[in-house]
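Asks: no sequence on this one, just coordinates:
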């Protein structure tokens, strides 16, 4: 069972976490209109023209898929990922599972990514990734200054 931390969270977040945890105990039947396996991934991607044209055509021919994902918790992380991974290989360009964005997800009491700070400098530099997310003012200012000094 997944343990959801609640220390330091607002009452609204604790209620939301309790509802999400309870909903996992009684899952709803899968009403995926096409019966595809669902896939999830980053929404920070680069798509080729061929792949975009396939997505547009697919959505026109399968409006139930768009409706299905309009009720999803994080549709931006599953909608086109599900469509593309299930697509015939000859209709889209090859998929590369390479994310070029650094995000720190593994700190205690954080479920949605931790704002980057000076503790992330070495990992960020060593990652050789081109982008980073979860910079917040003022917590990330010292890190941004170190990055500026290093380039």
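Replies: Perfect, thanks for sending it. Model, not experiment: these values are computed from the prediction. Residues are numbered from 1 along each chain as shown.

Asks: C-alpha only now, for contacts and for neighbours.
Replies: Noted.

Asks: For residue 58, which three-state class applies?
Replies: Secondary structure assignment for residue 58 (DSSP: H, G, I helix; E, B strand; the rest coil): helix.

Asks: So which residues of the protein form strands?
Replies: Assignment of strands within the chain using DSSP state E yields the ranges 101-102, 131-132.

Asks: hold the first one in mind and look at this next one:
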């Protein structure tokens, strides 16, 4: 069984090289780099020369919260399902890293073959502001304006406030009896991902309605799968460890060397968020441990 890793990256591109170096040849990488990211042609060429990098694209300009993030995932997924050897497909950001060795990850999915690892909960939910439905009920222009800029954030906030003030709401998202939300970081079987792609292709109204929806990538896959034959095989959690606290300037926390013991003890397979310079020493420790495990396993076999 091969594994496809769908990478969504926009900065710290060198981190992808660390990720790729940790895993063996059974892991194939499909990478989308934000079109607006300042990445040199030399880096792009070096990435494309990695034997495990199967597909590399810069098709979309990706703003946080915009629909283009979901489109980038679907773009990569469409390439991954073409390989019949791929058993599982994993979504990752450029701030993720495996915390288990290649062998441990593969053995986990051999034991759990056919299960779908994706977080889900019905909407509205107390986990999200205003239950999460405001993501769909108002026009959220995150693809038009970049929330990461001061002016972009002001324009987005002003647009939503205007709609609230005048009582403007979009038509209800009534394509499904119940909507579901959850993390965008999932591990799904190739057949399950193919089902999602087929449903979107056969019903273009779904993506059309998701335009101007805030973080649609945290709603679409969960909703489709919870109304599918795959519902009974879903394990309702993610395999990525995230520490939901404010540390090193971010929430969720940017991980650092002090988290190494926590990562070692965790049953999760992956972790985030890694950012530099705070995570540099931690990444070195993880690489050293996992590559040592791989070497030891290879020697013993």
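Replies: Here it is on my side, so go on. Values in this document were obtained by computation on a predicted structure and should not be read as measured data.

Asks: circling back to that earlier point, and the strands of structure 1, which is most packed in?
Replies: Among the strands of structure 1, ranked by average contacts under mean count of other CA atoms under 10 Å, first place goes to strand 101-102 (a mean of 18).

Asks: All the helices of the stretch 51-200 of structure 2, residue numbers only.
Replies: 67-80, 102-111, 134-137, 150-166, 190-202 (DSSP state H, counting those that start in this stretch).

Asks: Could you dump the ones you listed into a markdown table and include distance to residue 47 of structure 2 and mean neighbour count?
Replies: Shown next, in a markdown table, are the helices of the stretch 51-200 of structure 2 (distance: least, CA to CA, whole Å; neighbours: other CA atoms under 10 Å):
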| stretch | distance to residue 47 of structure 2 | mean neighbour count |
| --- | --- | --- |
| helix 67-80 | 16 | 21 |
| helix 102-111 | 20 | 15 |
| helix 134-137 | 35 | 20 |
| helix 150-166 | 31 | 13 |
| helix 190-202 | 24 | 17 |
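
Asks: Go through the ones you listed and name the closest to residue 279 of structure 2.
Replies: Judged by CA to CA, the one of the helices of the stretch 51-200 of structure 2 that comes nearest to residue 279 of structure 2 is helix 102-111, at 21.3 Å.

Asks: Pull up the aligned stretch in structure 1 for the closest one.
Replies: Aligned using TM-score structural alignment, helix 102-111 of structure 2 spans no residues in structure 1.

Asks: tell me what that helix is packed against?
Replies: When contacts are defined as 3 or more CA pairs under 8 Å, 6 or more residues apart in numbering; DSSP states H and E, helix 102-111 of structure 2 packs onto no helix or strand at all.

Asks: if you set the cut-off to 10 Å instead, what comes out?
Replies: Contact partners of helix 102-111 of structure 2 among helices and strands, from 3 or more CA pairs under 10 Å, 6 or more residues apart in numbering; DSSP states H and E: strand 2-9, strand 86-93, helix 280-300.

Asks: angle of the longest one against helix 102-111?
Replies: Regarding helix 280-300 of structure 2 and helix 102-111, their directions subtend 70 degrees when assessed with axes from the mean of the first three to the mean of the last three CA atoms, to 10 degrees.

Asks: State the separation between helix 280-300 of structure 2 and the centre of the chain it belongs to.
Replies: 24 Å (CA atoms, centre = their mean, to the nearest Å).

Asks: Need the winner for burial among the helices and strands packed on helix 102-111 of structure 2.
Replies: strand 2-9 (a mean of 23).

Asks: quick one: residue 188 of structure 2 and residue 80 touch, right?
Replies: No. Using CA atoms under 10 Å, residue 188 of structure 2 is not in contact with residue 80; the gap is 11.9 Å.
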